[in-house]
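Chemist: this one's sequence-less:
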């Protein structure tokens, strides 16, 4: 069964965006990007909210054509184009970089996607993550904790209905100071 994995960067104090939607504090270097590419190349779908989808679609489809782009970034452009992108939005009808668009999270549809063959499906976007959490659809969390305290901004996780018991599966410190924490849900 395919797992649904949150794959996001956060500040040490739990924000994924700073004030005014600022994400310039997210730290990325070639080592970390190569690590992320190696994992994402094994996945079978990106599950995005509209805002995350639009941010990704504005840059990645043609990033490998830009002579300024180097290191592992051109490789990710190919990964991005190859992996289906399922977008959840009440306002977006369709666009060329969305494989499919759904107006809401239907737990039965998501569970049927999980039954299909293939690698993990990564979910990105705070609102979408909250919806998946409400429906108890998240199997794992891969959070890339940046060495910064923002003090304010938009938290990755809103209040939840029930606690989720997690187990640390892996952790990794990158040379840029980011620490990846990989947790799995304990079920049953």
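Modeler: Nice, I can see it. Computed from a prediction, not measured in an experiment: that's the story for all the values here. Residues are numbered from 1 along each chain as shown.
Chemist: C-alpha from now on. contacts and neighbour counts both.
Modeler: Noted.
Chemist: Contact partners for residue 111?
Modeler: Applying CA atoms under 8 Å, 6 or more residues apart in numbering, we find residue 111 in contact with residue 137.
Chemist: what about it, distance to residue 135?
Modeler: Distance of residue 111 to residue 135, given as CA to CA, to the nearest Å: 11 Å.
Chemist: do you know how far the residue in the chain sticking out farthest from the centre is from residue 73?
Modeler: In the chain, the greatest distance from the average C-alpha position (CA atoms, centre = their mean) is reached by residue 67, at 26.2 Å. Going from residue 67 to residue 73 by CA to CA gives 11 Å.
Chemist: likewise residue 19?
Modeler: Residue 19 is 27 Å from residue 73, by CA to CA.
Chemist: Show me which of those two is the more surrounded one.
Modeler: Between residue 19 and residue 73, residue 73 has the larger neighbour count (other CA atoms under 10 Å), namely 18 against 12.
Chemist: The more buried one contacts residue 63, correct?
Modeler: Yes. The criterion here is CA atoms under 8 Å, and residue 73 meets it with residue 63 at 7.5 Å.
Chemist: tell me, how many neighbours does residue 44 end up with?
Modeler: 20.
Chemist: Can I take it that residue 113 is in a strand?
Modeler: No. Residue 113 sits outside any strand when classified using DSSP: H, G, I helix; E, B strand; the rest coil, being helix.
Chemist: which residues sit in contact with it?
Modeler: Residues near residue 113 by CA under 8 Å, 6+ apart: residue 2.
Chemist: this is the other structure I want to compare:
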């Protein structure tokens, strides 16, 4: 059985983007970028919603072709293209870069694939994560808190029917004051 992780860069007030959809405030340091590169390299399967997949697939498949791209970008581009992905969408006709299209219920599909897949799994995107978090399928939360308050936008976590107890696994500070908080969901 796989271990499902939900992680994202978030503002101090808990948003993954601002009210205009911008993530410019969350520019990672090289050390943080390397952290995410290594995280993705160790991921057996990532679940994407359509919006985040569109954003990622618009840049990463050709990012390594830029002669001025730094090694961190080249590395992430290659990791991202090769990483197995399941993309949930009712509007996309096809997906590329080691991805498969899924139109089923995210909670049902993630439950099934989590049981069938060994290793680290990732849910990427707050909209997709919302029902998965609410269903109690996430084993670990990774919040990379940027020292910025954005005042609104897309929340990292959905409104929940009840609270989720967490146990701190790790905290780490990156350059610029960004802090990683890793929590394991406590199952009663």
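Modeler: Sure thing, it's come through. Predicted, not measured: the structure shown is a model, and the values here were computed from it.
Chemist: Does the residue farthest from the centre of the first structure belong to a helix, a strand or coil?
Modeler: Going by three-state DSSP: residue 67 of the first structure is coil.
Chemist: Roughly how far does it sit from residue 29 of the first structure?
Modeler: In terms of CA to CA, residue 67 of the first structure sits 18 Å off from residue 29 of the first structure.
Chemist: Show the contacting residues for the equivalent of residue 154 of the first structure over in the second structure.
Modeler: Using TM-score structural alignment, the partner of residue 154 of the first structure in the second structure is residue 154. Residues near residue 154 of the second structure by CA under 8 Å, 6+ apart: 15, 16, 17, 18, 19, 21, 126.
Chemist: Now the second one: closest residue in space, sequence neighbours ignored.
Modeler: The spatially closest residue to residue 16 of the second structure, leaving aside those adjacent along the chain, is residue 10, at 4.7 Å (CA to CA, 6 or more residues apart in numbering).
Chemist: Quick check: that neighbour vs residue 181 of the second structure, distance?
Modeler: Noted for residue 10 of the second structure: a distance of 11 Å to residue 181 of the second structure, by CA to CA.
Chemist: what do these two both touch?
Modeler: 143, 144, 145.
Chemist: Who wins on neighbours among those?
Modeler: residue 144 (25 neighbours).
Chemist: May I have the secondary structure class of that one?
Modeler: Residue 144 of the second structure - assigned by three-state DSSP - is strand.
Chemist: isn't it right next to residue 8, touching?
Modeler: Yes. Under the criterion of CA under 8 Å, residue 144 of the second structure makes contact with residue 8 at 6.1 Å.
Chemist: Give me the distance between residue 17 of the second structure and residue 26 of the second structure.
Modeler: Going from residue 17 of the second structure to residue 26 of the second structure by CA to CA gives 9 Å.
Chemist: Could you tell me which residues touch both of these two?
Modeler: Joint contacts of residue 17 of the second structure and residue 26 (CA under 8 Å, 6+ apart) are 10, 11.
Chemist: So if I had to pick from those two, which one is more boxed in?
Modeler: Just comparing residue 17 of the second structure and residue 26: by other CA under 10 Å the higher neighbour count belongs to residue 17, 22 against 18.
Chemist: can you tell me how far residue 79 of the second structure sits from residue 140 of the second structure?
Modeler: 22 Å.
Chemist: same check, this time on residue 178 of the second structure
Modeler: 19 Å.
Chemist: Tell me who's in contact with the residue most central in space within the second structure.
Modeler: With distances taken as CA atoms, centre = their mean, the residue of the second structure nearest its centroid is residue 124 (3.3 Å). Contacts for residue 124 of the second structure (CA under 8 Å, 6+ apart) come out as 6, 7, 8, 46, 47, 48, 49, 52.
Chemist: What strand or helix carries the last one?
Modeler: If I follow you right, that is residue 52 of the second structure. Residue 52 of the second structure belongs to helix 50-57 when assigned by DSSP states H and E.
Chemist: Can you list the buried residues in that helix?
Modeler: By neighbour count, with 16 or more other CA atoms under 10 Å as the criterion, the buried positions of helix 50-57 of the second structure are 50, 52, 53, 57.
Chemist: what packs against that helix?
Modeler: Counting contacts by 3 or more CA pairs under 8 Å, 6 or more residues apart in numbering; DSSP states H and E, helix 50-57 of the second structure packs against strand 85-88.
Chemist: mean shift between the strand it packs on and the first structure?
Modeler: Averaged over the aligned pairs, strand 85-88 of the second structure sits 0.9 Å from the first structure after superposition, using mean CA distance after the TM-score superposition for the first structure.
Chemist: what's the next secondary structure element after that strand?
Modeler: Counting by DSSP H and E, what follows strand 85-88 of the second structure is strand 99-102.
Chemist: Now for residue 184 of the first structure: which residues touch it?
Modeler: Contacts for residue 184 of the first structure (CA under 8 Å, 6+ apart) come out as 139, 140, 141, 166, 167, 168, 169.
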